[in-house]
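A.B. asks: sequence first, predicted coordinates after that:
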Amino acid sequence: MTPEAMFERELRKLYHAELEILDLHGDLAAAASDEVAALFTGHEEETVEQINRIERIVEALGTEPRAEGSPVMEGILAEKNALVSTEAPADLRDLDVLRTGMLNERFEITALDQLLLLGSDLDLASPILAELEANRHEAKGALMQMEAIVERRRTV
């Protein structure tokens, strides 16, 4: 495999993940208390923009957007399906929702780190790297918000 092929493969996986995240966040919000639900519903616009950025990257590379599934993302979706189908008190359900959300954000950050490294090694144009960096920044921000809620609940 070449670095170019790896970059394209990982970008397709990230694109698939972002498309799935739109539904994931809605399901997580529906399963959560108001405070946690607001976090996920507020992230929808960012997710749409992250998808748009990936599409701009693909366009800049001269290809068509294609999604490719990832076993990691499929696992996160399976976790979500398991938690939304169980009955649990709100505080416990929030913990499941936050864990699933944090797993997702960490997956995104890791994928973006790999794409940024590959993109840098491939000397991709600065606008492409800036789009990836913007997505990483937003994923990191969402993760930090979730971690802050968990930390607040730990110290109560």
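C.D. replies: Looks like it came in fine.
A.B. asks: all contacts plus neighbour counts: C-alpha atoms, from now on.
C.D. replies: OK.
A.B. asks: show me the strands in the protein, by range?
C.D. replies: Applying DSSP state E to the chain gives no strands.
A.B. asks: quick one, longest helix in it?
C.D. replies: Ranked by residue count and defined by DSSP state H, the top helix of the chain is helix 90-121.
A.B. asks: what about Asn52, how many residues nearby?
C.D. replies: Number of residues near Asn52 (other C-alpha atoms under 10 Å) recorded here: 15.
A.B. asks: ok, now which ones touch it?
C.D. replies: With C-alpha atoms under 8 Å, 6 or more residues apart in numbering as the criterion, no residue contacts Asn52.
A.B. asks: roughly how far apart are it and Ala32?
C.D. replies: From Asn52 over to Ala32 the distance is 27 Å, taken as C-alpha to C-alpha, to the nearest Å.
A.B. asks: then Tyr15?
C.D. replies: According to C-alpha to C-alpha, Tyr15 stands 26 Å off from Ala32.
A.B. asks: the longest helix of the chain - contacts with which helices or strands?
C.D. replies: Judged by 3 or more C-alpha pairs under 8 Å, 6 or more residues apart in numbering; DSSP states H and E, helix 90-121 is in contact with helix 3-31, helix 71-84, helix 126-154.
A.B. asks: residues in contact with the second one?
C.D. replies: With contacts defined as C-alpha under 8 Å, 6+ apart, helix 71-84 is touched by Ala17, Leu24, Asp27, Leu28, Ala31, Arg93, Asp96, Val97, Thr100, Leu103, Asn104, Phe107.
A.B. asks: okay, now the one to match up with it:
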Amino acid sequence: MSVKTMEELFVHELSDIYSAEKQMSKALPRLAKNSESEKLAAAFETHLEETLGQIERIDQVVQILGIKLKRMKCVAMEGLVEESKETIEEVEAGPVRDAALIGGAQKAEHYEIAAYGTICALARQLGYNDALPLLEATLKEEKATDEKLTMIAEGGGQKARRAA
């Protein structure tokens, strides 16, 4: 990664999160399918719809700014997606797997929150005012998804204790 300017850093970070969102769009259906809780499965399905919208927003940012994304793979998200596959293989279906899937999904959300926070800060510094609302909308959605997962986890924890 040879980044020398704030503009290059912005493009690099936007390219990275674009890859992350693409990977999430492929992982979320698997998470929904392997969730025992209907509420959790629905949350993953809802977030898939949001993720597809977030990818569209990045495309809009690219168009607005007249930039070209780098072809790259977000290795951080790749690792988180791989962890979710291992969880599905290694943890028996039920409340414990759901808790593990929520934890893994929240790791991914926290990564995305950090990435979008950085990208928004860079956009502000660079005066990308036309693109900023699109990026801030995605940041807000990522935070809301994290909160929703926390609420599901706290409700599911009671179910797991009753089952034990």
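C.D. replies: It's in. Everything quoted here is computed from the prediction, not taken from an experiment.
A.B. asks: now the TM-score, please.
C.D. replies: Aligned and superposed, the two chains score 0.92 in TM-score terms (TM-score structural alignment, normalised by the length of the first structure); 155 aligned residues with a C-alpha RMSD of 1.5 Å.
A.B. asks: the longest helix of the first structure vs the second structure, average offset?
C.D. replies: When the second structure is overlaid, helix 90-121 of the first structure sits 0.7 Å from its aligned residues on average, using mean C-alpha distance after the TM-score superposition for the first structure.
A.B. asks: what count of nearby residues applies to the closest residue to Ile109 of the first structure other than its chain neighbours?
C.D. replies: Excluding the flanking residues, the one nearest Ile109 of the first structure by C-alpha to C-alpha, 6 or more residues apart in numbering is Arg136, at 5.7 Å. By the measure other C-alpha under 10 Å, the count of residues near Arg136 of the first structure is 22.
A.B. asks: please say which position in the first structure Ala41 of the second structure maps to.
C.D. replies: For Ala41 of the second structure, the aligned position in the first structure is Ala37, judged by TM-score structural alignment.
A.B. asks: wait, that match sits on Leu28?
C.D. replies: Yes. Counting by C-alpha atoms under 8 Å, Leu28 is a contact partner of Ala37 of the first structure at 7.1 Å.
A.B. asks: so which of the two has more stuff around it?
C.D. replies: Leu28 (27 against 20).
A.B. asks: ok, the equivalent of Leu24 of the first structure over in the second structure to Leu101 of the second structure distance?
C.D. replies: Alignment note: Leu24 of the first structure maps to Ala27 in the second structure; criterion TM-score structural alignment. Distance, Ala27 of the second structure to Leu101 of the second structure, using C-alpha to C-alpha: 11 Å.
A.B. asks: the two: who's more crowded?
C.D. replies: Using other C-alpha under 10 Å, the more surrounded residue of Ala27 of the second structure and Leu101 is Leu101, with 25 against 20.
A.B. asks: gap between whatever residue of the first structure lines up with that one and Gly42 of the first structure?
C.D. replies: Correspondence of Leu101 of the second structure to the first structure, assessed by TM-score structural alignment: Val97. Separation of Val97 of the first structure from Gly42 of the first structure (C-alpha to C-alpha) stands at 15 Å.
A.B. asks: then Leu118 of the first structure?
C.D. replies: Counting by C-alpha to C-alpha - Leu118 of the first structure and Gly42 of the first structure are separated by 31 Å.
A.B. asks: the two: which is more packed in?
C.D. replies: Leu118 (19 against 13).
A.B. asks: now for whatever residue of the second structure lines up with the more buried one: which residues touch it?
C.D. replies: Using TM-score structural alignment as the criterion, the counterpart of Leu118 of the first structure in the second structure is Leu122. Taking C-alpha under 8 Å, 6+ apart as the criterion, Leu122 of the second structure is in contact with Met6, Phe10.
A.B. asks: any idea how many residues pack against Lys85 of the second structure?
C.D. replies: A count of neighbours around Lys85 of the second structure, defined by other C-alpha under 10 Å, yields 15.
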